[in-house]
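A.B. asks: what follows is a predicted structure for the sequence shown.
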Amino acid sequence: MDIVTSQGPAEVTLDGVDDPAFLLVLTHGSNGGVGAPDLLAVRETALGLGGAVARVMQPFRLAGRRAPGAAARQDEAWLEIIGVVRGRFGDVPLVQGGRSNGARVACRTAAEAGAAGVVALAFPLRPPRSPEKTRVEELRSAGVEVLVVNGDRDPFGVPDAADAAHVAVLAGERHDLSRDPAAAGRAAEPWLRRWAARPVRAGGPE
């Protein structure tokens, strides 16, 4: 599925049931793609819970660039993509997320996108060469509850428990979360399960 945004075309891969319990939209890091092992693990977990999953290749990566460019422009394109994808699934809870730079985008845009929650994989808390700089405000200002899944050996650091609704720290993992990608899916399972069961509508089946 191709979507034209103000920053160029994006590519969306859709998976899941026709009448999902929730919609999970995931995206990549600044130098990766939607086939990252941890993204696929979370995708499998969401599908197993009856969700639909959209994996987004953002315009800058589709154009072959590694640098995402200005945050405001990246966020603008992301919100345009979210608007189109949500239109295909109706009024179901939206959970958005991604890994590394994609996790930052998901946090920054969560409130405006109307997301119910965020899954932040390998959130890059601070640049390794500039440890005095922190991106913690992106977590704190998301406006919704955020699940952070980071490795304990991540050179970008690990957010504190107070910085998000829940922080899962995976032993032995670095920034790519590739040692045991399935662990990322297991960490996300209880988080996503809250949206797996729909409330019974008035006049509907008991």
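C.D. replies: Thanks, I have it.

A.B. asks: from now on I want contacts and neighbour counts done on CA atoms only, so please keep to that.
C.D. replies: Noted.

A.B. asks: contacts only, for residue 10.
C.D. replies: By CA atoms under 8 Å, 6 or more residues apart in numbering, the residues touching residue 10 are 2, 3, 4, 56, 57, 58, 59, 62, 81.

A.B. asks: find the nearest non-adjacent residue to residue 166, please.
C.D. replies: Closest residue to residue 166 apart from its sequence neighbours, by CA to CA, 6 or more residues apart in numbering: residue 147 at 5.0 Å.

A.B. asks: regarding that neighbour, what is its secondary structure?
C.D. replies: strand (DSSP: H, G, I helix; E, B strand; the rest coil).

A.B. asks: I'd guessed it sits against residue 167; true?
C.D. replies: Yes: Residue 147 is in contact with residue 167 according to CA atoms under 8 Å; the separation is 6.0 Å.

A.B. asks: quick one: which of those two has more around it?
C.D. replies: residue 147 (23 against 19; other CA atoms under 10 Å).

A.B. asks: which residue packs closest to residue 77, ignoring adjacent ones?
C.D. replies: residue 5 (5.6 Å).

A.B. asks: what's the neighbour count on that neighbour?
C.D. replies: For residue 5, the neighbour count with other CA under 10 Å is 16.

A.B. asks: in this structure, where's the longest helix?
C.D. replies: For the chain, the helix that runs over the most residues, judged by DSSP state H, is helix 71-87.

A.B. asks: want to compare, so here's the second one:
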Amino acid sequence: MTAPIRATVREIDTPGGPARAHVHRPARPHGTVVLGHGAGGGLGAIDLAIAREVLVGAGWAVVVVEQPWLVAGRRVAGRPPTLDLAWVPVVEALLTGRGRLPRPLVVGGRSAGARVACRTAGALEADAALLLSFPLHPPGRPDRLRADELALAPDPSWVLQGSSDAFGTPDEVRPYLPPGATLIEVPGAHSFPGSSRAALTEALTAVAGMLPA
């Protein structure tokens, strides 16, 4: 019989107000994957949902972090520094104290959440990163690159990028991949449609088999 998955929600104080950690934990996790949502706040985005399903099924504890601005009911994300200041204490709280989740630690998320994960990976001593729809530049503004943030991703990292992503196609992202990063092209745009489900599942299953357990 398969061991049950414990699903809990933890409220964690941060300098920006309380955040919520949606924790899905198998009985003996290999390690922990912490994922952040995008600037639209969609916790149920298809790529986040499939990542949670696949990685929990592969034996990892998976946490989706709800940033304080979303918990507070605001409709607009805060500035990048405020997102980072909230993210770091949440991840630290998950890894310490009673009921702590185990390392190795994989950080990541979709879009803005992927940017936060890259910027804070060093401070958190993350072992790997899973970046979904990394926004290399704003739509129509390829001159405003965020390649410096992508360069902070740990080795190894995996970048799942939509084939027609207006924030950076796979061909645009590829020249800026840091050492140890693998780019996986998935059919779809920045927000993956339902038709990308099979491709996302296949890609994330492959990633699950390569994570540093």
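C.D. replies: That came through, no problem. In this text, all values refer to a predicted model and were calculated from it rather than measured experimentally.

A.B. asks: now the TM-score, please.
C.D. replies: Superposed pair, TM-score by TM-score structural alignment, normalised by the length of the first structure: 0.88. Supporting alignment: 196 aligned residues with a CA RMSD of 1.8 Å.

A.B. asks: filter the contacts of residue 10 of the first structure down to the buried ones, PyMOL style.
C.D. replies: In PyMOL, this line selects whichever of the contacts of residue 10 of the first structure come out buried by 16 or more other CA atoms under 10 Å:
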select buried, resi 3+56+57+58+59+81
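
A.B. asks: biggest separation within the contacts of residue 10 of the first structure, which pair?
C.D. replies: Across these, the longest distance by CA to CA is 13.8 Å; it joins 62 and 81.

A.B. asks: the residue sitting nearest the centre point of the second structure: helix or strand, and which one exactly?
C.D. replies: Compute the mean C-alpha point of the second structure, and by CA atoms, centre = their mean the closest residue is residue 109, 1.7 Å away. Element membership for residue 109 of the second structure, per DSSP states H and E: strand 105-110.

A.B. asks: quick check: that strand compared with the first structure, mean distance?
C.D. replies: On superposition with the first structure, the mean distance recorded for strand 105-110 of the second structure (mean CA distance after the TM-score superposition for the first structure) is 0.7 Å.

A.B. asks: so the helix or strand following that strand corresponds to what in the first structure?
C.D. replies: Next in sequence after strand 105-110 of the second structure, counting helices and strands by DSSP H and E, comes helix 112-124. Aligned by TM-score structural alignment, helix 112-124 of the second structure falls on residues 101-113 of the first structure.

A.B. asks: which parts of the matching stretch are buried?
C.D. replies: Quick answer for stretch 101-113 of the first structure (16+ other CA under 10 Å): 101, 102, 103, 104, 105, 106, 107, 108, 109, 110, 113.

A.B. asks: and if you look at stretch 177-185 of the first structure?
C.D. replies: 177, 178, 181, 182, 183, 184, 185.

A.B. asks: just confirm the first one contacts residue 123, I think it does.
C.D. replies: This points to residue 177 of the first structure. No: using CA under 8 Å, residue 177 of the first structure makes no contact with residue 123, being 11.1 Å away.

A.B. asks: got any residues that touch both of these two?
C.D. replies: By CA under 8 Å, 6+ apart, the residues touching both residue 177 of the first structure and residue 123 are residue 150.

A.B. asks: residue 146 of the second structure matches what in the first structure?
C.D. replies: Using TM-score structural alignment, residue 146 of the second structure pairs with residue 135 in the first structure.

A.B. asks: the residue lying closest to its match once chain neighbours are set aside: neighbouring residues, count only.
C.D. replies: Excluding its sequence neighbours, the residue lying closest to residue 135 of the first structure (CA to CA, 6+ apart) is residue 125, at 5.3 Å. As a burial measure, residue 125 of the first structure scores 24 neighbours (other CA under 10 Å).

A.B. asks: ok, now residue 71 of the first structure?
C.D. replies: 13.

A.B. asks: ok, now which ones touch the alignment partner in the second structure of it?
C.D. replies: Under the alignment (TM-score structural alignment), residue 71 of the first structure pairs with residue 80 of the second structure. Applying CA under 8 Å, 6+ apart to residue 80 of the second structure gives the contacts residue 116.

A.B. asks: and residue 80 of the second structure, how far from residue 185 of the second structure?
C.D. replies: Per CA to CA, to the nearest Å, residue 80 of the second structure is found 26 Å from residue 185 of the second structure.

A.B. asks: in the second structure, what residue corresponds to residue 180 of the first structure?
C.D. replies: Residue correspondence to the second structure (TM-score structural alignment): residue 180 of the first structure is matched to residue 196.

A.B. asks: was I right to think that match contacts residue 185?
C.D. replies: No: applying CA under 8 Å, one finds residue 196 of the second structure not in contact with residue 185, separated by 10.9 Å.

A.B. asks: in three-state terms, label the nearest residue to residue 159 of the first structure once chain neighbours are set aside for me.
C.D. replies: In space, and not counting its chain neighbours, residue 159 of the first structure is closest to residue 125: 6.3 Å by CA to CA, 6+ apart. What three-state DSSP gives for residue 125 of the first structure is coil.
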